[in-house]
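K.L.:
structure for the following, please:
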Amino acid sequence: MITLRPSQERGHAEHGWLKSHHSFSFAEYYDPQHMGFGPLRVINDDWIAPAMGFGTHPHQNMEIITYVLEGAIAHKDSMGNGSTIRPGNVQYMSAGTGVRHSEFNPANNEHTRLLQIWIQPDQLGGEPLYGEKEFSREEKQGRLRLVVSGDGADGSIKIRQNARLQIGLFDAEQKQEVALAKDRLTYVHVARGELQVNGMALKEGDAVMMSAEEKLVLEQGKQAEVLVFDLPH
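P.N.:
Have a look, this model is predicted:
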C-alpha cells in the first residue's frame, strides 16, 4: 500500500524568524491522522532567518537528526559539544535521560534551511550521545547513501533504533530500485526538486508512506534530493 502525503497538506508555522512545515503533528499543529509513521515522529522543514534560532531547550528520550539543506546551523549542548553543521553533514543527538541544546543560524545575511527529524528510540533512558558525519554529494549522486542506521553499517551514524535513513540525489536518467521487506515500513520524503517514486510524480515537500510493498523505484528526477526511511512497525 502506498499513501501520498502532499506537501500542501503539511502543518505550517510562521513565527517571523522561523517558517516551518510539519509532516507530522508538532507544537500547535495537531492532526490525529498524522502523528508519526512507525517510530518516525517528526520531519520539520525549517527556514531560519539570519542570526536567529532556537535558544537552549531540553529533550529527553528521542533520537534527533539534523540535515542542513542550505546555509548552516551552529549547535551547542550540555554534553559540551559545539559545532557548525553545513550542507552534506548529518548531525545526531540521542537525548537519552536528558540533554539541553541550542541551534542558531550563524550567518548575518542568509537564511538556513534544515530538516529536523525525530525518531523514537527502541529503549528509554541511557546516556545522551552525539554524532556528526559528512557525506559528500558524490556518495549520494544517482544512488541512495546510508547515513543513519541501528548498527552503524557502511560508515553510517549509529542510533538507538532499528531504523535506516538513506539520502540520494537524482537527476535526468539516474534511477535506483530497492527491494523492500514486507514486514517493514518505508517513508520517502522529497526534500528538493521533483522525482518519480513507484510511478508517482512527487515534488518538493511531498512524501509517500509505504507498507507491504515489494520494491521502491526512484527515477526521472529533476535536481531531486530524497530521504528514504526504512522503519519497523
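K.L.:
all contacts plus neighbour counts: C-alpha atoms, from now on.
P.N.:
Fine.
K.L.:
what's the burial count for residue 93?
P.N.:
Using other Cα atoms under 10 Å, residue 93 has 21 neighbouring residues.
K.L.:
same question but for residue 16, I mixed them up
P.N.:
So residue 16, with other Cα under 10 Å, has 8 neighbours.
K.L.:
run the chain-centre distance for the helix or strand harbouring residue 100.
P.N.:
Residue 100 is part of strand 99-104, with elements assigned from DSSP states H and E. Here strand 99-104 is found 18 Å from its chain centre; the criterion is Cα atoms, centre = their mean, to the nearest Å.
K.L.:
quick one: residue 119 and residue 62 touch, right?
P.N.:
Yes - with contact defined as Cα atoms under 8 Å, residue 119 reaches residue 62; the gap is 6.2 Å.
K.L.:
can you pull out the helices in the chain?
P.N.:
137-140 (DSSP state H).
K.L.:
following up with a second sequence; could you model it the same way so I can compare the two?
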Amino acid sequence: MIRFRDRGARGRHAGGMIDSFHTFSFGDYVDPRQMGFRSLRVLNEDRLVPSAGFPAHDHRDMEILTYVLEGELEHRDSLGNVARIRAGDVQLMTAGTGITHSEMNAGTESRAHFLQIWIIPDRLGLPSAYRQQSFPPRAQRNRWIAIAAPDGGDGVLALHQDACVFLARLDEGRRLRRDIAAGRGLWLQVVRGLVALDGTEMREGDGAAVEAQPAVEIIADTEVELLLLDLA
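P.N.:
Now for the predicted structure:
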C-alpha cells in the first residue's frame, strides 16, 4: 500500500528571509492527519537567503538530521560545537536532555537549501551530542547509500532509533528496487527530478509512505536524487 503526499499539499511558511515547506505538522502548520509516519515526525524543506536562518533555540528528546542540498550553513550549539555544513554534508544532533543551537546561512551571495528531518528516539533522556559527515554525490550513483543507522560505523551516522536513512542519485532511465521487511515501512522523498514509484509519477517535493507490500520499484524519468527512510 502506498500513500502519496503531494508537494502542493504541504504546509508552508514563506517570508522575505525564510521559505519552508512542511510535509508534516510543524510550527503554525497543524494538520491532525499529517503528524508524521512511524518514528519520522518532521520533514521540512527550507531555503534561506544570505545571512538568514534560525537563531539560537532549544530542542530535547529528538534525533535531528540536516542534509544540505545547496549553499552552506553555520552551526553553533550549547555543547561548544561550531561547524560549517556544506552541500552534501549531513548533520545529526541528538537533542536528548536538551541542546540550544542555531543554523544560519553562511553564504554572502547564495541561498542555502536543505532538508530537516526529525526522528523520535527510542528512549528519552539521551546525552546530547553532535555529529557530521560528508556524502559525496559520486558515492550515491545508482544505488542506495546509508547515511544514518542504529549501529552507525564506516562513515554512517549512529541513530538512536530502529531506522535507517538512505540517499541515492539515479541517472535517467535507471531502475532501483527496495525490498521491505515484514512489519516495516518506507518513506520516500523526491529531492530532485522526476520518478515513477510503482508506476505513479512523483516530482521534487513529493513524498510517499509504503507499507504492507514486499518491495517497491523506482524508475528515474530524469536525473533524480532521493531520500529514503526505512522505519520499524
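K.L.:
TM-score for these two?
P.N.:
Laid over one another, the chains give 0.97 as their TM-score (TM-score structural alignment, normalised by the length of the second structure), with 232 aligned residues with a Cα RMSD of 1.0 Å.
K.L.:
mean deviation, the strand holding residue 100 of the first structure versus the second structure?
P.N.:
The superposed strand 99-104 of the first structure is, by mean Cα distance after the TM-score superposition for the first structure, a mean 0.5 Å from where its aligned residues fall in the second structure.
K.L.:
in that strand, what counts as buried?
P.N.:
99, 101, 102, 103, 104 (16 or more other Cα atoms under 10 Å).
K.L.:
how about that strand, which residues of the second structure does it hit?
P.N.:
Under TM-score structural alignment, the match for strand 99-104 of the first structure in the second structure covers residues 99-104.
K.L.:
so what's the residue positioned nearest the centre of the second structure up against?
P.N.:
Centroid-nearest residue in the second structure, with Cα atoms, centre = their mean: residue 117, separated by 4.1 Å. Residues in contact with residue 117 of the second structure (Cα atoms under 8 Å, 6 or more residues apart in numbering) are 40, 41, 42, 43, 44, 64, 65, 66.
K.L.:
compare the residues you listed and tell me which has the most neighbours.
P.N.:
Ranking these using other Cα under 10 Å puts residue 65 first, with 25 neighbours.
K.L.:
corresponding residue for it in the first structure?
P.N.:
Match for residue 65 of the second structure (TM-score structural alignment): residue 65.
K.L.:
now its match: how far from residue 2 of the first structure?
P.N.:
According to Cα to Cα, to the nearest Å, residue 65 of the first structure and residue 2 of the first structure sit 25 Å apart.
K.L.:
repeat for residue 47 of the first structure
P.N.:
If you go by Cα to Cα, the gap between residue 47 of the first structure and residue 2 of the first structure works out to 29 Å.
K.L.:
buried stuff in the longest strand belonging to the first structure?
P.N.:
Counting by DSSP state E, the longest strand found in the first structure is strand 215-231. For strand 215-231 of the first structure, the neighbour count (16+ other Cα under 10 Å) marks 216, 218-222, 224-231 as buried.
K.L.:
how about the contacts made by the residue lying closest to residue 56 of the second structure once chain neighbours are set aside?
P.N.:
Excluding its sequence neighbours, the residue lying closest to residue 56 of the second structure (Cα to Cα, 6 or more residues apart in numbering) is residue 102, at 4.3 Å. Each residue near residue 102 of the second structure by Cα under 8 Å, 6+ apart is listed here: 53, 54, 55, 56, 57, 74, 75, 76, 77.
K.L.:
mean per-residue distance, the longest strand of the first structure versus the second structure.
P.N.:
Mean for strand 215-231 of the first structure is 1.2 Å (mean Cα distance after the TM-score superposition for the first structure).
K.L.:
who does that strand touch, helix- and strand-wise?
P.N.:
If you count contacts as 3 or more Cα pairs under 8 Å, 6 or more residues apart in numbering; DSSP states H and E, strand 215-231 of the first structure packs onto strand 164-170, strand 176-179, strand 185-197.
K.L.:
give me the residues contacting stretch 48-66 of the first structure.
P.N.:
17-19, 90-121, 124-125, 159-160.
K.L.:
these, buried ones only, as a ChimeraX selection?
P.N.:
Filtering the contacts of stretch 48-66 of the first structure down to the buried ones (16+ other Cα under 10 Å) takes a single ChimeraX command:
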select :18,19,90,91,92,93,94,95,96,98,99,101,102,103,104,105,106,107,111,112,113,114,115,116,117,118,119,120,121,159,160
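K.L.:
inside strands: which ones of the contacts of stretch 48-66 of the first structure?
P.N.:
Those of the contacts of stretch 48-66 of the first structure mapping onto strands are 18-19, 90-94, 99-104, 112-119, per DSSP E.
K.L.:
let me have the contacts of residue 117 of the second structure in TSV, extended by distance to residue 187 of the second structure.
P.N.:
Shown next, in TSV, are these (distance: Cα to Cα, whole Å):
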residue	distance to residue 187 of the second structure
40	9
41	11
42	12
43	10
44	14
64	16
65	15
66	16
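K.L.:
out of the residues you listed, which sit inside strands?
P.N.:
40, 41, 42, 43, 44, 64, 65, 66.
K.L.:
which one of the residues you listed is nearest to residue 183 of the second structure?
P.N.:
Using Cα to Cα, residue 40 is the member of those that lies nearest residue 183 of the second structure, at 15.6 Å.
K.L.:
got a list of what the closest one touches?
P.N.:
Contact analysis of residue 40 of the second structure by Cα under 8 Å, 6+ apart lists 117, 118, 119, 120, 231.
K.L.:
my guess is the third one contacts residue 43, does it?
P.N.:
Just to be clear, that refers to residue 119 of the second structure. No - when contacts are counted by Cα under 8 Å, residue 119 of the second structure is not listed as touching residue 43 (9.2 Å).
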